[in-house]
Each structure stands twice: as structure tokens, then as C-alpha cells.
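> Sequence and predicted structure, then a few things I'm wondering about:
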Amino acid sequence: MAEQTEDIAGLVDAIVRPLVEFEDDLEIVASDAEDGSILVEVRVNEEDAGKVIGRQGRVIKAIRTLARAAASRTNTHVEVELLD
């Protein structure tokens, strides 16, 4: 399970990194929950938060959709959270 967690975190990183201006502030932490799901927490500089969220939340929704699609191959649930 840890390998898949790293893969999902890498996918989210590959999507988010080109969007942000302050790459040094980008932090992505992925962890396995007790129920077998994966939680990916994304922290960005507050000036970059709007770019990651997108208009009406479209960008973050797309990131969540891609992460869930990648995890669906092994029937794993993924949650992507953007933290302040």
C-alpha cells in the first residue's frame, strides 16, 4: 500500500508543482488511513492557493478526479485536501 501512496503523492505533485509560483513552499504529505484509504494533504503558499483551487474550484476538483482515477485501479479511496 505504501508504494501506491507514494505514486498518488507523486501524481499530485506533478500536477500541482507547475501551477505554483513558490515551489519551495509546496508540501505534499500522503498517508494511509486505517480504513485503507489514502489522504493526500497539499500545502502551498497562500498566494498560490487561488491557482490550485481555480475558478469555482475547477482545478482542485480535477486534481481530485485524477487522483481517484489512478487509485481506482486497486479499488482504493483517495482524498486530496488543500490545507491553509
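Perfect, I can see it now.

> When you work out contacts or count neighbours from here on, use the C-alpha atoms and nothing else.
OK.

> Count the neighbours of A49 for me.
A total of 18 residues lie near A49 under the criterion other C-alpha atoms under 10 Å.

> and the gap between it and L26?
In this view, A49 and L26 are 10 Å apart by C-alpha to C-alpha, to the nearest Å.

> here comes the other one, which I'd like you to weigh against the first:
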Amino acid sequence: MKELIETVVKALVDLPDEVTVTEASDDRTITYVLSVNKDDMGKIIGKQGRVIKSIRTVVYAAGTGLNKRIHLEINE
């Protein structure tokens, strides 16, 4: 899942080397924290949050078989 997030985000930003995804999990949830360069933040969020919403939809769909809740957060 971490690789999926990195692949999608690196295609959208100008500085793909600065994209990092960290994972934290407990018994019910898996939380992914996405960090990008400050200049690329707007490209990830998109107008009215449409891009990040689409990325979250793909990640949630890919994680349906894990039987855990998945959260994707952006680190500012």
C-alpha cells in the first residue's frame, strides 16, 4: 500500500525525491502519513481537495481486503 501511495504521488509532484510515506498501525486501523515538499502541497491537495480525495479513494479501495480501516493523512 505504501508503494501505491508513493507511485501515485510521485507522478503528481515536481520534486518526487522528497515524497515520503510512513505507516503506523494498531489492531483496527492503518494510518499512512504523506510528506511532500511545501511547494508541492497544493498539487497534492488540488482545488477544493479533489486530488487528495481521489488518492484516498484509490487507497481505500485497494485496502478493502485488509479488514482494517485505512487513513491517509498529509503532514504539513
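Alright, I've got the coordinates. The shown structure was predicted, so the numbers you read here are calculated from the model rather than taken from an experiment.

> May I have the TM-score of the superposed chains?
After superposition, the two chains reach a TM-score (TM-score structural alignment, normalised by the length of structure 2) of 0.91; 76 aligned residues with a C-alpha RMSD of 1.1 Å.

> Give the closest residue to the aligned residue in structure 1 for T20 of structure 2 in space, chain neighbours not counted.
Residue correspondence to structure 1 (TM-score structural alignment): T20 of structure 2 is matched to E27. Closest residue to E27 of structure 1 apart from its sequence neighbours, by C-alpha to C-alpha, 6 or more residues apart in numbering: R43 at 5.0 Å.

> which residues touch the residue of structure 2 lying at maximal distance from its centre?
Within structure 2, the residue lying farthest from the chain centre (C-alpha atoms, centre = their mean) is D27, at 20.4 Å. D27 of structure 2 is in contact with K68, counting by C-alpha atoms under 8 Å, 6 or more residues apart in numbering.

> now do 7 Å
By C-alpha atoms under 7 Å, 6 or more residues apart in numbering, the contact list for D27 of structure 2 is empty.

> Also V20 of structure 1?
Remark: with contacts taken as C-alpha under 7 Å, 6+ apart, V20 of structure 1 is in contact with D48, K51.

> which helix is the longest one in structure 2?
The helix spanning the most residues in structure 2, taking DSSP state H as the definition, is helix 50-62.
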